[in-house]
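Novice: can't give you the sequence, but here's the structure:
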């Protein structure tokens, strides 16, 4: 029962982070991660291509407790790719 509660707390935190990141999406992915624009484009391509696998890995790391922020970033990137396209998601 305790593990189930921890799981739901992690999911809540992940969804909360997703909503915060989506609300304040003026942050540039390249500057936030300290990578070049070309590298940011590759990150977006990978997330777009392997979105299901990336989401599963991110959720697993969030449940373990090591990747709630990563899961939030991946979810925001996927949403932005669907809504605005790869070019906008790269500049985010």
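Specialist: That came through, no problem. This is a predicted model, so every value here is computed, not measured.
Novice: From now on I want contacts and neighbour counts done on CA atoms only, so please keep to that.
Specialist: Fine.
Novice: ok, so what distance separates residue 15 from residue 45?
Specialist: 23 Å (CA to CA, to the nearest Å).
Novice: Check residue 55 too.
Specialist: The span separating residue 55 from residue 45 equals 14 Å under the rule CA to CA.
Novice: Give me the residues contacting the helix or strand hosting residue 60.
Specialist: For residue 60, the host element (DSSP states H and E) is helix 51-64. Applying CA atoms under 8 Å, 6 or more residues apart in numbering, the external contacts of helix 51-64 come out as 6-7, 10-11, 14, 47, 67-71, 74-75, 78.
Novice: Now do stretch 23-30: distance from first to last residue.
Specialist: With CA to CA applied, stretch 23-30 spans 18 Å between its terminal residues.
Novice: And the helices in the protein, which stretches?
Specialist: With DSSP state H, the ranges of helices along the chain come out as 2-23, 29-33, 37-49, 51-64, 68-84, 86-91.
Novice: Need the winner for burial among those helices.
Specialist: helix 68-84 (a mean of 20; mean count of other CA atoms under 10 Å).
Novice: Below is an additional structure, to be compared with the one above:
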């Protein structure tokens, strides 16, 4: 949490986010702690996000509907016009 080297970004992360940002609103919904903001700033991608729904700020964790509702309201988007991409593979 306090060591930025614990976070690994793909080589094309910034370029991909820049390309998406040209056409879409981009947000973060994360179960995390305050260090995430520093990590994203140090990676040079923090300013690309329109909103961040962060568990430590909201007092709830995914899959709580409140986190997703907060993100949708903050970005003024209906759920049907959004895509959620997670970093964990769903196990069935």
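Specialist: Nice, I can see it. This structure is a prediction, so every number in the text was calculated from the model and none was measured.
Novice: Give me the TM-score for these two chains.
Specialist: Their TM-score after superposition, calculated using TM-score structural alignment, normalised by the length of structure 1, is reported as 0.27; 43 aligned residues with a CA RMSD of 3.8 Å.
Novice: before we move on, the earlier item: let me know the closest of the contacts of helix 51-64 of structure 1 to residue 29 of structure 1.
Specialist: When those are compared for distance to residue 29 of structure 1 (CA to CA), residue 74 comes out closest, at 11.3 Å.
Novice: The closest one and residue 17 of structure 1, how far apart?
Specialist: Residue 74 of structure 1 sits 11 Å away from residue 17 of structure 1, taking CA to CA as the criterion.
Novice: Check residue 6 of structure 1 too.
Specialist: According to CA to CA, residue 6 of structure 1 stands 16 Å off from residue 17 of structure 1.
Novice: next one: residue 76 of structure 1
Specialist: From residue 76 of structure 1 over to residue 17 of structure 1 (counting by CA to CA), the distance is 9 Å.
Novice: tell me, what's touching those two both at once?
Specialist: If you check residue 76 of structure 1 and residue 17 against CA under 8 Å, 6+ apart, no residue is contacted by both.
Novice: possible to save the contacts of helix 51-64 of structure 1 as JSON lines with distance to residue 21 of structure 1?
Specialist: Conversion of the contacts of helix 51-64 of structure 1 to JSON lines gives the following (distance: CA to CA, whole Å):
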{"residue": "6", "distance to residue 21 of structure 1": "22"}
{"residue": "7", "distance to residue 21 of structure 1": "21"}
{"residue": "10", "distance to residue 21 of structure 1": "16"}
{"residue": "11", "distance to residue 21 of structure 1": "15"}
{"residue": "14", "distance to residue 21 of structure 1": "10"}
{"residue": "47", "distance to residue 21 of structure 1": "16"}
{"residue": "67", "distance to residue 21 of structure 1": "15"}
{"residue": "68", "distance to residue 21 of structure 1": "12"}
{"residue": "69", "distance to residue 21 of structure 1": "10"}
{"residue": "70", "distance to residue 21 of structure 1": "11"}
{"residue": "71", "distance to residue 21 of structure 1": "11"}
{"residue": "74", "distance to residue 21 of structure 1": "10"}
{"residue": "75", "distance to residue 21 of structure 1": "9"}
{"residue": "78", "distance to residue 21 of structure 1": "12"}
